[in-house]
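>>> Okay, sequence plus prediction incoming.
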Amino acid sequence: MTVLITGGMGFIGLHTTKALVEAGEDVVITYYQTWREPSFIKDEFGKRVTVEKADVSQPAVIEELAKKHNVEHIVHLAVPGVAALSAYEDYRVNMNGLIGVLEAATNAKVKRLSLASSIATYHSLPSGPYKETDLLPVQSANPTETFKKAWEILSFHYADRTGLEVIAMRIGGIWGPLYHSMMNLPSRLAHAAYNGTEPDYSRGIPFAEDTGDVCYVKDCAEGIKLIVTKEKLEHRIYNISSGIAVTNQQLVDAALSVEPNAKLSLQPGKSPAYKENNFLDMSRAESELGFVNKFGPKEAMADYIEWLKEGNEQ
């Protein structure tokens, strides 16, 4: 099987490519401006992995690539940067991109299109655990929550009208090697611990007892691989994350277990934004896909810091 990953040169895309190649699949990944050759996959470039320079915001480009490489499955990971666009441009890029990949997949007779949705779809719920069957409010607090909800509704309607199989992957807070924006806390802690510096708390010092469902990128890639390679799926929506509410203090402790002299501190207690059971329910992915997280906070932190010690900047 050949899989096309839009945004395949991205953080999650490259790890997913590795997971798919190890499962025996051929992969086509796209890039537009950023080229990366991480050690864990570069030897497959030009072999099991084909790299194509392409502006995937253009529907004809995705369709052309899918037909050229006889693609059976598209994983759509390409997204605009957070807070990178004006309101108008955000709407135009997100919605045109969605319509384009749906039409491209249909015209190229792709078997399945898997869309990167997000844990952000649950953001406006008061507490977890968050299940795929939860009813989500129309009101949304941020662009990611807004567009991912809209994508799911519109994609499933399109699928009903065309027969295209569309899967929404509600992906948790992903971190690990190649993560570059440093927006999530565990990545900032890993870099600070390795570099012997204080974490970047320019947006405020985190609270020790606040929690989040953070998932190591290698586990996330495994989840996406299972969705791609599963012959028949029973549902349209799958959570992909750790399924655990990890406290910020646990993340600090994980970093300190690797680098005991690291300069890591937090505010005590819980923030006003604290939520009970703030994690994704993983029972559907576990029972139907056989998904299992292999990296807890300590194992993930040790693996990430070792990656940095090997000379990798991200």
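Received the coordinates, thanks.
>>> Could you use CA atoms for every contact and neighbour count after this?
Fine.
>>> For the stretch 151-300 of the chain, which segments are assigned as helices?
185-195, 217-229, 248-258, 283-289, 297-309 (DSSP state H, counting those that start in this stretch).
>>> Could you point out which of those sits nearest P137?
helix 283-289 (21.8 Å; Cα to Cα).
>>> outside of the closest one, which residues touch it?
With contact meaning Cα atoms under 8 Å, 6 or more residues apart in numbering, helix 283-289 is reached by 223, 226-227, 230, 233-234, 238-240, 291-292.
>>> Same check on stretch 11-19?
By Cα under 8 Å, 6+ apart, the list of residues contacting stretch 11-19 reads 5-8, 27, 29, 40-41, 49, 77, 177-180, 217-218, 220-222, 224-225.
>>> Included below, for side-by-side comparison, is a second structure:
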Amino acid sequence: MILVTGGLGFIGSHTARALLDLGEECVLVQRREPGALPGFLVGAGGRPLVRTERADLGDVEALRRIGERHAVTGVVHLAGSVPWPPGAADPVGAAQDALGSLFNVVRAAAGRQVPRVVVASTIGVYAGAPGTLPGTAPGSGGDAGPDRTPEVTAPLGEDLPLPMTAGHAIPAFKKIGELLTGHLAAATGLDLVNARISAVWGPLGRPASPFVAVPQLVHAAARGTEPDLSALYAPARAGQGADLIYARDCGRALALLQTAPRLRHRTYNVASGRITGNAEVLAALNAQVPGAGLSLPPGREPGAGPDVRLDVTRLRQDTGYAPRYDLERAVADYLGWLRAGNPR
């Protein structure tokens, strides 16, 4: 039985589905009251394919009871461990609670002698590393062409030295978490694995991402509306893009990291390993939705960071991972999901 924290969330739901496909059973732990399961976690006659539990990760005894009740043999920790969103009345307490949730997950796993805990990290930890602009989040670019600029950096590998600084709370606490998992792995003997996840998109994701334009573009194509890109931190242009990974592929990569017989590294990039340009996304959508007429301004936004992608060699070699969704298949799948009446 694999315990997935944040298991009813965006990435957690897809990870649970992938674990089921690998023959594992899952218990999904969420702080909020479990709601309706997504359709791909429900079997014939409405039978849930997973078990669900409500628990606060600040309560280590609740986690221990869940571990005993379900005979947990592995953990995928996808819930926050970050004081987010900001604005807490007690920022010191919020930071303490965020790190405490990671400690409690590891403490409960150690008590059961769980062999492996996979901990979610982020592509954002690479910001400011060699090959990226200081203080920026990597992930813009495309292939050569009138609306696509060539990649200008080598893929970023897990051994790349990272700066101690971070311009955002999420990568800051993910860096702290990675350092802690290294220490705790040595101290407890657990196999603690960091998964640096790139930009994820697909069913159950945010309709409006602040980081990439693809969800807004797909929703607009499915609804027959103009895309609202106001939520983006930076304007989107056709010549920009990101190392995108489709949600179902991301879930499968995390499931393989949990179930692989042996992992040789502490940290793995979970990404596509290539830049998907906005121009490619527009072409795929306009081909599958005739008349959509989606477009973005050509070229790149002035001052945009360099094009970067993550090296996924480790992931491929140690787990056998290979993406199952190219861009055209992913776009078709996401459009079908939205047209079936799913709001996100």
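In hand now; what should we look at? Keep in mind that this is a model prediction, so the values were computed, not measured.
>>> on that earlier part again, which single one of the contacts of helix 283-289 of the first structure is nearest to L185 of the first structure?
Closest approach between these and L185 of the first structure, by Cα to Cα: I240, at 18.8 Å.
>>> After alignment, which residue of the second structure pairs with S140 of the first structure?
Using TM-score structural alignment, the partner of S140 of the first structure in the second structure is A166.
>>> That match: what secondary structure?
Of the three states, A166 of the second structure takes coil under DSSP: H, G, I helix; E, B strand; the rest coil.
>>> Might one say that it is in contact with A127?
Yes. Between A166 of the second structure and A127 there is a contact under Cα atoms under 8 Å: 7.3 Å.
>>> what sits against the spatially closest residue to S265 of the first structure that is not a sequence neighbour?
Nearest non-adjacent residue to S265 of the first structure, counting by Cα to Cα, 6 or more residues apart in numbering: V252, 7.7 Å away. Contact partners of V252 of the first structure, counting by Cα under 8 Å, 6+ apart, are 189, 264-265.
>>> what residues are up against the counterpart of I224 of the first structure in the second structure?
In the second structure, I224 of the first structure lines up with L254, judged by TM-score structural alignment. L254 of the second structure makes contact with 15, 76, 118, 195, 270 under the criterion Cα under 8 Å, 6+ apart.
>>> Trace the second one over to the first structure, please.
It refers to V76 of the second structure. By TM-score structural alignment, V76 of the second structure lines up with V75.
>>> Before we go further, its match is sitting in a strand, right?
Yes. Looking at V75 of the first structure with three-state DSSP, it is inside a strand.
>>> you'd agree N96 of the first structure is in a helix?
Yes. Applying three-state DSSP, one finds N96 of the first structure inside a helix.
>>> I figured it hits V79, correct?
No. Applying Cα under 8 Å as the test, N96 of the first structure and V79 come out as separate, 11.5 Å apart.
>>> Give me the distance between S181 of the first structure and Q250 of the first structure.
Distance, S181 of the first structure to Q250 of the first structure, by Cα to Cα, to the nearest Å: 22 Å.
>>> Those two: who's more crowded?
Taking other Cα atoms under 10 Å, S181 of the first structure and Q250 do not tie; Q250 has more neighbours (16 against 11).
>>> how about that one, what's its partner in the second structure?
Checking TM-score structural alignment: Q250 of the first structure goes with E280.
>>> Show the contacting residues for K218 of the first structure.
15-16, 176.
>>> Point to the residue nearest the middle of the second structure.
The second structure has I197 as the residue nearest its centroid, 4.6 Å off, counting by Cα atoms, centre = their mean.
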